[in-house]
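A.B. asks: Sequence first, then the predicted structure:
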Amino acid sequence: MKSKEVMPKPFRKNMIPFIIGMLFIPVVWFIIFYLIVNINSILMAFKYIKGVDDNGRLIYAWGLENYKNMFKAFTSVGYSELRVSLINTLKYFFLNFLIIIPLTYFVAYFLYKKVWGYKFFRVLFYLPSIISGVAMVIIFKNMITTYGPIYTLLKNLFNYEMPPLLTNAKYATNTIMVYCVWVGFGVNTVLYQGAMGRIPTEVIEAGKIEGITWWQELFYVVTPMVWPTLSTTLILAITQLFNTSGPILLFDTGGAFETSTIAYWIFKNVDSGVYEYPASVGFFFTLVSIPIVFLFRWLINKIDPDVEY
C-alpha cells in the first residue's frame, strides 16, 4: 500500500482559523476599496439622461441606452472618437505586449551576459524611469519638432522635410508609440536582470560545455528558470488590455488628431461633467477583460516549466 501523508492533528486543528485570518484582510480590502468605491459607478452604468423637465433639471432613467449608444459608436460609418479610442488602446497594448516586453527581455539578457558597455547601457535604459515623465516628453517633443535636431539632420542629409508629427492625425499616435518604446525599458529590465542573476553559474557553465549557442541558452536554459518573473509581467500586461492609455496627458494633445484612448476618453468626459456614459463604457470593458485575463492566466500556468533551483 502507498503511504499517505497526513497533516499532524495540531496543524489540522488550527488550519481553518489560519486560512480565515490570512483571507480576512484582502477580502475586507477588496470590499472597501473596490466594491464600495465603485458601487456608484456600477449603478451609473445603467442610468442615462432621458430629457429635461420644465425647470431645466435633467431627467434620468434606468436601462441599457448607454450600451446601445456605445455599440452604435463602434459600428457607425463616420468618424467616432470612441472607436478611435478603442483602436488606439489596442495599439498601445499590443505595442507593449508584443514589442516592448520582448525587447526588454532581450536587453536584460544581454546586460546579464555583461556585453561590452553593459554598465553604461544599464543606466541608459533605466534613466527614463528616473527622470520625470514631463521632462522626457519635453525632450522628445523638442527632438521631433519642426527645425529640431531630427528635422535638421534629415534635411541636411537627405533633403527631406519631416512633417509635423504631433499635429497630424496620420502620424500623431504612431509618434507617441515611438516615445513609449523609447522610455519603456526601465522597470522590467531590472526585474528580468534580477531573476537572471539568481540562476546558478553552474547551469550556465554546463551549457557552455555542451556547446549551446546564445539563443539556445536564452530560450532553453534562462527562460524556464526565470519563467515565474516573466509570466507575472505578461499577466500584468494582459490586465491592461483596455486600460492602456499612453502618455496622452503628458503630450497635451487633448485627444485631438486621433490620439485619444479609452482611458483618456473616460477621463475627458468625466472631467467635463458627463458620468453615466463613461461609466457604462468602463463597466463594459471590465466585464470583457475579466474572462480574458483568467483565460490567459490559465494558459500561462499550463505551460509553466517545472524548474526548481
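C.D. replies: Ah, there it is.

A.B. asks: Going by C-alpha atoms from here, please, whenever you check contacts or count neighbours.
C.D. replies: OK.

A.B. asks: what about the closest residue to Ser260 other than its chain neighbours, how many residues close to it?
C.D. replies: Nearest-residue entry for Ser260: Ser85, 4.9 Å, with adjacent residues in sequence omitted and distances by CA to CA, 6 or more residues apart in numbering. By the criterion of other CA atoms under 10 Å, Ser85 has 22 neighbours.

A.B. asks: Can you tell me how far Ser85 is from Trp265?
C.D. replies: 7 Å (CA to CA, to the nearest Å).

A.B. asks: next one: stretch 244-256 to chain centre, how far?
C.D. replies: 15 Å (CA atoms, centre = their mean, to the nearest Å).

A.B. asks: Put this next to the previous one:
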Amino acid sequence: MNLNTIFYKDGPWAFILLLPSLIGFLIFVLFPVVASFFLSFTSWDLLTPIQWIGFENYINLFNDETFKKVLWNTLYFTVVTVPVGIIISLFLAVALNQKIRFIKFYRAAYFLPVISSMVAVAVVWQWIYNPEYGLLNFILSLTGIQGPSWLSDTKWAMPAVMITSIWKGLGFNMLIFLAGIQGISESYYEAADIDGATWFKKFLYITVPLLRPTTFFVTVMAIIGSFQVFDAVFLMTGGGPARSTSVLVHYLYQNGFEYFRMGYASAMAYILFFLVLIFTFIQFTLQKKRGEV
C-alpha cells in the first residue's frame, strides 16, 4: 500500500479527529495573536469604535516611565531567578539521584509545589513573610535580627517574590535534570572511579558537560517563564509597593483589563514577544556554535 492510498483512505478520518483541536487552536490561539497584532496599531477602550493610530502605541511605550520600570523589573527578575533556579535544581537532581531510602517520597515532595495552585502557594508564603507573626521573621528574631516588612518594603518585595517563584519552579527543573542524569551511562563514572576522581570532579567533568542539551532546554523554558511571570506578582503584592514588583505581564494586564487601553496592552504584548524571541534566538545561536542543536 503506497502513501497516496493511505492518505486518501485515512486522511479524511484523521482530519475529522483533529478538527476539534484545530478549531480550538484557530479560535483561542491564532485569532487572538492576529487580532492583538492589529490592535497594537489602534486605540480601543472596548466601548468606542476602534481608531487606527499607526505606531503611536509603540512610540508611547518607550516614552512611558512606568513601562521602563516594569521592563527593568522583568529583566531583574529573569537575571536572578533563572540562574539561581537552574543551579539549585541541578544540585537537587544530583542529590535525588542517589540510592537512598524513601527516595521516591523525597522526589514527590520536591515536585509537589509545581502542581500546587499558585493561589495556595501565595497564601502560604504571605503568611511566611508576615512581618508580625510570619515564620521567616520569627526565625530571624531567634538570631537577634529584626526582619523587614517583606511584601510592603520596596527593597525586599521583589526578592520575596523571587524566592517564592524559584521555590515553586524547582521541582519541574529538577525532574528534567533528573531524567537527563539518568540517561548518562554509568560507564563514565566507573572509569572516573578507577582514575580516582572525586565526586566533585565527576560532577564537573562528566555530569555537567553531558547535561548541556538538558540545561539548554531548561534555560530556554525558564527564561520564557520568567518573562511571563504574573500570578505570583498579582497575588502576593499586586505590583506594589510603588511598582517595585510590577512586571511586564502585570502592567499589560492592568492596561488591558483595568484601564481598558487594549491597543496599548497589545503593543506591550508584542514587545514582550520580541524580547522572548531575541533571548531564545541568542540561546539557540550559542548552542548551535557548540554543535549541540
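C.D. replies: Looks like it came in fine. None of these values were measured; they are calculated from a predicted model.

A.B. asks: Which position in structure 2 pairs with the residue nearest to Ser260 of structure 1?
C.D. replies: In structure 2, the residue matched to Ser85 of structure 1 (TM-score structural alignment) is Val70.

A.B. asks: same thing with Ile266 of structure 1?
C.D. replies: With TM-score structural alignment as the criterion, Ile266 of structure 1 matches Leu252.

A.B. asks: secondary structure element for that match?
C.D. replies: helix 248-257 (DSSP states H and E).

A.B. asks: now that helix, how far from the centre of its chain.
C.D. replies: Between the mean C-alpha position of helix 248-257 of structure 2 and that of its chain there is a distance of 17 Å (CA atoms, centre = their mean).

A.B. asks: between the helix or strand following that helix and helix 248-257, how big is the angle?
C.D. replies: The first helix or strand that comes after helix 248-257 of structure 2 along the chain, using DSSP H and E, is helix 262-289. Per axes from the mean of the first three to the mean of the last three CA atoms, to 10 degrees, the angle that helix 262-289 of structure 2 makes with helix 248-257 is 160 degrees.

A.B. asks: any idea how far Thr78 of structure 2 lies from Asp64 of structure 2?
C.D. replies: When Thr78 of structure 2 is compared with Asp64 of structure 2 (using CA to CA), they lie 21 Å apart.

A.B. asks: meant to ask about Trp199 of structure 2, not that
C.D. replies: Trp199 of structure 2 is 52 Å from Asp64 of structure 2, by CA to CA.

A.B. asks: what does Asn73 of structure 2 give?
C.D. replies: For Asn73 of structure 2, the distance to Asp64 of structure 2 - CA to CA - is 14 Å.

A.B. asks: So for those two, which sits in the more crowded spot?
C.D. replies: Asn73 (20 against 11).

A.B. asks: what's the longest helix in structure 2?
C.D. replies: Of all segments of type helix in structure 2, defined using DSSP state H, the longest is helix 65-95.

A.B. asks: Show me the contact partners of the helix holding Leu252 of structure 2.
C.D. replies: 67, 70-71, 74, 227-230, 233-234, 239, 261-266, 268-269, 272 (CA atoms under 8 Å, 6 or more residues apart in numbering).

A.B. asks: Show me which of these are buried.
C.D. replies: Neighbour counting with 16 or more other CA atoms under 10 Å marks 67, 70-71, 74, 227-230, 233-234, 239, 261-266, 268-269, 272 as buried within the contacts of helix 248-257 of structure 2.

A.B. asks: so where in structure 1 does stretch 118-126 of structure 2 end up aligned?
C.D. replies: Going by TM-score structural alignment: stretch 118-126 of structure 2 matches residues 133-141.

A.B. asks: mean deviation of that stretch from structure 2?
C.D. replies: Mean deviation of stretch 133-141 of structure 1 relative to structure 2 after superposition (mean CA distance after the TM-score superposition for structure 1): 1.9 Å.

A.B. asks: What is the neighbour count of the aligned partner of Thr213 of structure 1 in structure 2?
C.D. replies: Using TM-score structural alignment as the criterion, Thr213 of structure 1 maps onto Thr198 of structure 2. Thr198 of structure 2 is flanked by 11 other residues according to other CA under 10 Å.

A.B. asks: now Thr198 of structure 2: how far from Leu204 of structure 2?
C.D. replies: 10 Å.

A.B. asks: likewise Val276 of structure 2?
C.D. replies: For Val276 of structure 2, the distance to Leu204 of structure 2 - CA to CA - is 30 Å.

A.B. asks: More neighbours: those two, which one.
C.D. replies: A count of neighbours by other CA under 10 Å puts Val276 above the other of Val276 of structure 2 and Leu204, at 19 against 12.
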